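K.L.:
Model the following, please.
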Amino acid sequence: MNTPFRFKLQLAPFFPYLHSILTPSFPRCLWRGNLSQPEIALTFDDGPHPEYTLELLKVLDQFQITASFFWLGQWVEQYPEIAQAVYQRGHWIGLHGYQHQSFPFLSEIELKQSLEKTQTAIFKACHLEPELILDVRPPNGFFLPQTLELLTAWGYRPVMWSVVPEDWLHPGVNVVTQRVIKQTQNGSIIVLHDGYFGGKDVAKTVQEIIPKLLEQNYRFVTISKFWQSAKPMI
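P.N.:
Predicted structure coming up:
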């Protein structure tokens, strides 16, 4: 199994401030939805996983929530039936690279191949045409201006986040839930993980988060809906 680089530091308290700095600096990325609408997007990175993703799907089914999944191509190839189960439920599908490698560490050719290889894996598993899989979330949230230039030149749409509870560090379901509830506002893009890192508690976490956010009258939408109201990329 590929062992990806991960943040080990506890940075959760700083992400809201970092988000406010990065958002205007990189308008080519989708950082959030419409602030005037009580709509939020629940997104999941690093899957599909044969256990964690299936547990997660049961919770999403229970509340009839449609989410967005950013997949690693290597796991789509290994677990195509799990990928198909996600897609058949109408969840939105995006790319997270073939392996969990930070994009700035890849050459231009390697990055392009990583994305195209993942698109091909998704097509084989779900019969979703590659030209319809355009949303890309960089692993670890790492990118450079050159990374964005390449992604947009190739026709991809960079997707980031506004609520990052650091579930991959396993701080516990209660801590992750509290962070999400505290930070969520209109247009929030919440990032959780259903892969090998962070996925162990994802179903329990979502079971706690969804009803609390519904009580606050938020509506769950996909990343596709957020793009519809986004300003054109510069």
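
K.L.:
Every contact and neighbour count from this point should use C-alpha atoms.
P.N.:
Noted.

K.L.:
Looking at this structure, which strand is longest?
P.N.:
strand 39-45 (DSSP state E).

K.L.:
Now the second one, please; I'll put the structures next to each other:
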Amino acid sequence: MQFAPLYPILYRVLKPCFPGCLWSAPTERTATDRSSSVALTFDDGPHPEYTPALLEELDSLAVPATFFCLGRSVSRHPQWVRAIDRGGHGLGLHGYEHRSFPSLGRDRLQESLARTRSAIARACGWDLEQVARRVRDVRPPNGVFTPQVLRWLREWNYRPVMWSVVPEDWCEPGVSVVVERVLAQVTDGSVIVLHDGYYGGRDVVATVAALVPQLRDRGYQFCLIDEFWSRWETARDRRS
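P.N.:
Sure, this is the predicted structure:
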């Protein structure tokens, strides 16, 4: 069963209830910066076939993206994590396995995130201090979290990242359907979720190839999640 029509409603309900998560970027602009931007994000990789093809497509389009990786996949395919980093893309955590965070409990969740960081550190040749500084963003599998999970993430100095546009590409409804869903929902500051793993990854290159030119035609630029956090922090400071 597909739930694509429900995700825009969930976003509008949950975003104000959990303001400590990054759901989308604030849209405040300076007098000299009135451009619109979106963040392309990819979950569940790296995959040995889909991720390298996706990286090649992103490079050809000159589009930066943020990849929320599964630790087990990082351990199996470290070369593609290195390629993500060397391509100028962002890295985030999706847990070591695709398990609901609330089901893990405190200790197992902390271990899952730490193991994923360690796998990324080995893949990229970083020490643990570097990976702790550079990889702070966490997206819960299936978007499932509780207030307690968010408190733990903040306590451990992680940054929870959610979404505002979820076209449900993992159900493989077809490239044209995924693109239509994104274009119907996208606004300035949107965080778009696609997948380069076993579910959804088969169509990800074709989806990106079709989607990016249409977003550019609408005037959108592409940002990393880290840039959206900077905008979020600037907006917070203005309010305080």
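
K.L.:
Which neighbouring elements make contact with the longest strand of structure 1?
P.N.:
strand 68-71, strand 189-193, strand 219-221 (3 or more Cα pairs under 8 Å, 6 or more residues apart in numbering; DSSP states H and E).

K.L.:
looking at those, which is closest to Ile181 of structure 1?
P.N.:
For Ile181 of structure 1, the closest of those is strand 189-193, at 10.1 Å, according to Cα to Cα.

K.L.:
Contacts for that closest one, please.
P.N.:
31-33, 40-47, 160-168, 180, 184, 198-199, 202 (Cα atoms under 8 Å, 6 or more residues apart in numbering).

K.L.:
and the angle for the longest strand of structure 1 with strand 189-193?
P.N.:
When axes from the mean of the first three to the mean of the last three Cα atoms, to 10 degrees is applied, the directions of strand 39-45 of structure 1 and strand 189-193 differ by 20 degrees.

K.L.:
whereabouts in structure 2 does strand 39-45 of structure 1 align?
P.N.:
Strand 39-45 of structure 1 corresponds to residues 37-43 in structure 2, going by TM-score structural alignment.

K.L.:
how much does that stretch stray from structure 1?
P.N.:
Comparison of stretch 37-43 of structure 2 with structure 1 after fitting gives an average deviation of 0.3 Å (mean Cα distance after the TM-score superposition for structure 1).

K.L.:
The residue positioned nearest the centre of structure 2: what's it in contact with?
P.N.:
Taking Cα atoms, centre = their mean as the criterion, Thr41 is the residue nearest the geometric centre of structure 2, at 3.7 Å. Contacts of Thr41 of structure 2 were listed using Cα under 8 Å, 6+ apart, and they are Ala65, Thr66, Phe67, Phe68, Val191, Ile192, Val193, Leu194, His195.

K.L.:
Gly189 of structure 2 now?
P.N.:
Per Cα under 8 Å, 6+ apart, neighbours of Gly189 of structure 2: Ser24, Ala25, Pro26, Thr27, Ser36, Ser37, Val38, Ala39, Phe228.

K.L.:
what's the matching residue for it over in structure 1?
P.N.:
Across the alignment, which pairs residues by TM-score structural alignment, Gly189 of structure 2 is matched by Gly187 of structure 1.

K.L.:
ok, now Phe145 of structure 2?
P.N.:
By TM-score structural alignment, Phe145 of structure 2 lines up with Phe143.

K.L.:
where's that match relative to Ser162 of structure 1, distance?
P.N.:
16 Å (Cα to Cα, to the nearest Å).

K.L.:
So these two - more neighbours on which side?
P.N.:
Each of Phe143 of structure 1 and Ser162 has its neighbours counted (other Cα atoms under 10 Å); Ser162 has more, 25 against 16.
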